[in-house]
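In: output the structure for:
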Amino acid sequence: MFAQAFMRRCELLTMLLEMARQGCARAPTAIDKALIASNLEVSAWTLNKWLKEAVEAGYVKAVLSKRGKRYLLTEKAVAELSTLVTELNHAIGGISRLTLTGRIFRGLGEGGFYVSLAEYREWFRRYLGFEPYPGTLNLRLDQDSAVKRKLLESYDSFRIPPASRGDRSYCSAQVFKAVVNDAVEAGVVIPEKTVYGPDVLEVVAGVCLRTALGLKDGDLVKVEVLLEKPVRVKPPTEGRVEAEL
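Out: Prediction:
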């Protein structure tokens, strides 16, 4: 009984991973069933059976459109994949870094606004070790990296607590130390709330990354995220904030 349940979970996870690679973790996507079946070494009938079971179990949402059926991984599915990453991390002794790639695009300026807030700047300085340039480098991630970006949310990380000014409040954010293009120390910021989708990565650094690395919109950028255990940071003495790990 245990062996059967274990195999069914393995089948589910491998299928979800293949679907995530095709973009189903980001948006409803028309999947290449033939490719998935080939990669999993199963028949088309078996794959359709697994898909039906995954939809019924709440792991996958099937969306009908004029162009046919599209599939979206639910939060339940992403949680399963996150659990898998955690289990693998423990099993192999810990993954030290995760590499993400994406292309630069010009954002809406919200990142620069938050980075300019005194409370956030002080947290960045204390944890990352540099005074952040007043702006973020925005990357549109490829499909594999978008999945990794989503899985980052399950990792132990430093967390900037929410702050408030008068009647306005600002959300918390996860922060990871990182290196951009093997050259510049940086930080990856995952806000609790954002106007961007899960395929966008926001990066801060002590310099303007566009200028320092000669980057422009559309350029491909590599970001190595360091998965080290966050150290406890003494909170700033000013502002209504407290340390969080």
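
In: when you work out contacts or count neighbours from here on, use the C-alpha atoms and nothing else.
Out: OK.

In: check which helix or strand covers the spatially most central residue of the chain.
Out: Nearest to the mean C-alpha position of the chain, by Cα atoms, centre = their mean, lies R149 at 1.8 Å. Secondary structure assignment for R149, by DSSP states H and E: helix 143-152.

In: then A37?
Out: In this structure, A37 sits in helix 33-40 according to DSSP H and E.

In: hmm, who's touching that helix?
Out: Contacts to helix 33-40, defined as Cα atoms under 8 Å, 6 or more residues apart in numbering, come from residues T14, M15, E18, M19, S43, A44, L47.

In: with stretch 137-153 instead?
Out: By Cα under 8 Å, 6+ apart, the surrounding residues in contact with stretch 137-153 are 20-23, 25-26, 78, 81-82, 85, 98-107, 174, 190, 198-204, 209-210, 221.

In: and if we set it to 6 Å?
Out: Stretch 137-153 has contacts (Cα atoms under 6 Å, 6 or more residues apart in numbering) with 21, 23, 82, 100-105, 199-203.

In: now swap in stretch 110-128 and tell me
Out: E131, P134, G135, T136.

In: most surrounded residue in the residues you listed?
Out: Neighbour tally across the contacts of stretch 110-128 (other Cα atoms under 10 Å): the maximum, 27 neighbours, falls on T136.

In: I'd like to know how far that one sits from K222.
Out: To K222, T136 is 15 Å away according to Cα to Cα, to the nearest Å.

In: now swap in Q22 and tell me
Out: 20 Å.

In: quick check: closest non-adjacent residue to D32.
Out: Q22 (7.9 Å; Cα to Cα, 6 or more residues apart in numbering).

In: so how many other residues sit close to G166?
Out: Per other Cα under 10 Å, the neighbour tally for G166 reads 5.

In: how many other residues sit next to the residue nearest to D32?
Out: Using other Cα under 10 Å, Q22 has 18 other residues around it.

In: what's near enough to touch T101?
Out: Remark: with contacts taken as Cα under 6 Å, 6+ apart, T101 is in contact with L141, V221, K222.

In: want to throw the residues you listed into JSON lines with distance to P162, secondary structure and neighbour count?
Out: Shown next, in JSON lines, are the contacts of T101 (distance: Cα to Cα, whole Å; DSSP: H, G, I helix; E, B strand; the rest coil; neighbours: other Cα atoms under 10 Å):
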{"residue": "L141", "distance to P162": "26", "secondary structure": "strand", "neighbour count": "23"}
{"residue": "V221", "distance to P162": "29", "secondary structure": "strand", "neighbour count": "18"}
{"residue": "K222", "distance to P162": "29", "secondary structure": "strand", "neighbour count": "16"}
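
In: show me which of those residues is closest to Y170.
Out: Of all these, L141 has the smallest distance to Y170: 25.3 Å, by Cα to Cα.

In: let's compare: structure for the following, please.
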Amino acid sequence: MDEGMLLLRLARIGALEHYITLTTREFGEELGMSQQAASLYLKTLESRDLIERTKTRSGSRMRITPKGLELLQGLYEELRSILGVRRSVDVIGIVYTGLGEGGYYLSQKGYREQIKEIFGMDPFPGTLNIRLSRPDLPLLDLLRRGPGILIKGFISGDRTFGPCLCYSCEIEGEKGVIMVPRRTLHNDTVEVVSDRKLREVLLLDDGDEVHMRVNYPEVAEDEGTVSEDHGP
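Out: Okay, here's the model as predicted:
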């Protein structure tokens, strides 16, 4: 089994966004091979700096490294060239209540005006917080890296507001915009912007499962550079 497929298996069980703890026996079962073979594969990935691994009493604590992610992205681009560019991807997530940060950021003129100009909507002053299901977590990192539509960062008063990438989406039949900050503490979350309060329109409560279709723009935007990222 080649390195790309091994990394893909690890990414599927969460090692792209988080550290995971796994025994060689469990990894062998995941791959359908012996514990000894799985151990050898992990040593190979570690020696080539494709995973970071620390042995613990309960197994190996590991995560895919930036070099490993680069390899996965190369495979992704190769598949896109073979299979054709995907125009959208379907994801599943769970609704939860955030800290109200979305409303604060959408109250900033710098964000609101760009959303109006690009997506033709006057955003409701609040976002719908969606925690992605585990199998869809690798997608979130790809969304952070593009090809999204750039909402540029700006300075307001004495504060710098960072850029984010956006994608149009449909969530349970309602149109919206997914905002993906370039840097965030919430590594499993997307925020959905709409011109309506989606919780009320879709009768959603915390813990409800929702299905979204995320649309890729036809032309990737130039992301530019921003010296500081403090939000949204």
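
In: now the buried members of the contacts of stretch 137-153 of the first structure.
Out: 21, 23, 82, 100-104, 199-203 (16 or more other Cα atoms under 10 Å).

In: where in the second structure does the helix or strand containing K76 of the first structure align, residue-wise?
Out: Assigned by DSSP H and E, K76 of the first structure belongs to helix 75-91. Counting by TM-score structural alignment, helix 75-91 of the first structure falls onto residues 66-82 of the second structure.

In: which residue in the second structure aligns with S145 of the first structure?
Out: S145 of the first structure maps onto D136 in the second structure, with residues paired by TM-score structural alignment.

In: again, but for V55 of the first structure
Out: Aligning on TM-score structural alignment places V55 of the first structure opposite E46 in the second structure.

In: so where do the helices sit in the first structure?
Out: Per DSSP state H, the first structure carries helices over the ranges 2-21, 33-40, 44-56, 75-91, 110-116, 118-128, 143-152, 209-212.

In: ranking these by burial, who's on top?
Out: With neighbours taken as mean count of other Cα atoms under 10 Å, these reach their highest mean count in helix 143-152, at a mean of 21.

In: look up the closest residue to G107 of the first structure, ignoring the ones flanking it.
Out: Counting by Cα to Cα, 6+ apart, G107 of the first structure lies nearest to N138, which is 6.3 Å off, once chain neighbours are set aside.

In: what is the orientation angle of the helix holding K76 of the first structure with helix 44-56?
Out: If you take axes from the mean of the first three to the mean of the last three Cα atoms, to 10 degrees, helix 75-91 of the first structure sits at 110 degrees to helix 44-56.

In: any idea how far apart the tips of stretch 56-73 of the first structure sit?
Out: Taking Cα to Cα, stretch 56-73 of the first structure runs 13 Å from one end to the other.

In: which parts of it are buried?
Out: Residues Y59, V60, K61, A62, R70, Y71, L72, L73 are the ones in stretch 56-73 of the first structure that count as buried (16+ other Cα under 10 Å).

In: widest-spaced pair of the residues you listed?
Out: The span of those, defined through Cα to Cα, is set by Y59 and R70 at 13.9 Å.

In: average offset between the helix holding A37 of the first structure and the second structure?
Out: Superposing on the second structure and averaging over aligned pairs (mean Cα distance after the TM-score superposition for the first structure), helix 33-40 of the first structure comes out at 4.9 Å.

In: now do that helix: distance to the chain's middle.
Out: What separates the centre of helix 33-40 of the first structure from the centre of its chain is 25 Å, taken as Cα atoms, centre = their mean, to the nearest Å.

In: try stretch 107-122 of the first structure
Out: 20 Å.

In: matching residues in the second structure for that stretch?
Out: Aligned by TM-score structural alignment, stretch 107-122 of the first structure corresponds to residues 98-113 of the second structure.

In: quote the end-to-end distance of that stretch.
Out: Stretch 98-113 of the second structure has an end-to-end distance of 23 Å (criterion: Cα to Cα).

In: ok, stretch 19-26 of the first structure next?
Out: For stretch 19-26 of the first structure, the first and last residues are 10 Å from each other (Cα to Cα).

In: do the same with stretch 94-113 of the second structure
Out: Distance across stretch 94-113 of the second structure, first residue to last, is 29 Å (Cα to Cα).

In: now stretch 131-140 of the second structure
Out: Start-to-end, stretch 131-140 of the second structure (Cα to Cα) is 11 Å.

In: roughly how far out does that stretch sit from the chain middle?
Out: Between the centre of stretch 131-140 of the second structure and the centre of its chain there are 6 Å (Cα atoms, centre = their mean).

In: again with stretch 103-123 of the second structure
Out: Between the centre of stretch 103-123 of the second structure and the centre of its chain there are 21 Å (Cα atoms, centre = their mean).

In: for stretch 160-175 of the second structure, same thing?
Out: Distance of stretch 160-175 of the second structure from the chain centroid (Cα atoms, centre = their mean) equals 12 Å.

In: what residues sit buried inside that stretch?
Out: Judged by neighbour count (16+ other Cα under 10 Å), stretch 160-175 of the second structure contains these buried residues: 160-171, 175.

In: who's in contact with it?
Out: Residues from elsewhere that reach stretch 160-175 of the second structure (Cα under 6 Å, 6+ apart): 148-155, 176-182, 211-215, 229-231.

In: one step back: of all the helices of the first structure, which one is nearest V231 of the first structure?
Out: When the helices of the first structure are compared by Cα to Cα, helix 118-128 sits nearest V231 of the first structure, at 8.0 Å.

In: check the mean deviation of the closest one from the second structure.
Out: Overall, helix 118-128 of the first structure averages 1.2 Å from its counterpart (mean Cα distance after the TM-score superposition for the first structure).

In: that older thread, to R232 of the first structure, which of the helices of the first structure lies closest?
Out: Closest to R232 of the first structure of the helices of the first structure, according to Cα to Cα: helix 118-128, at 8.6 Å.

In: of the contacts of stretch 137-153 of the first structure, which pair is most distant in space?
Out: Farthest pair in those, by Cα to Cα: S82 and F105, 27.5 Å.

In: any idea how far the residue lying farthest from the centre of the second structure lies from E3 of the second structure?
Out: Within the second structure, the residue lying farthest from the chain centre (Cα atoms, centre = their mean) is Q36, at 33.2 Å. Q36 of the second structure sits 17 Å away from E3 of the second structure, going by Cα to Cα.
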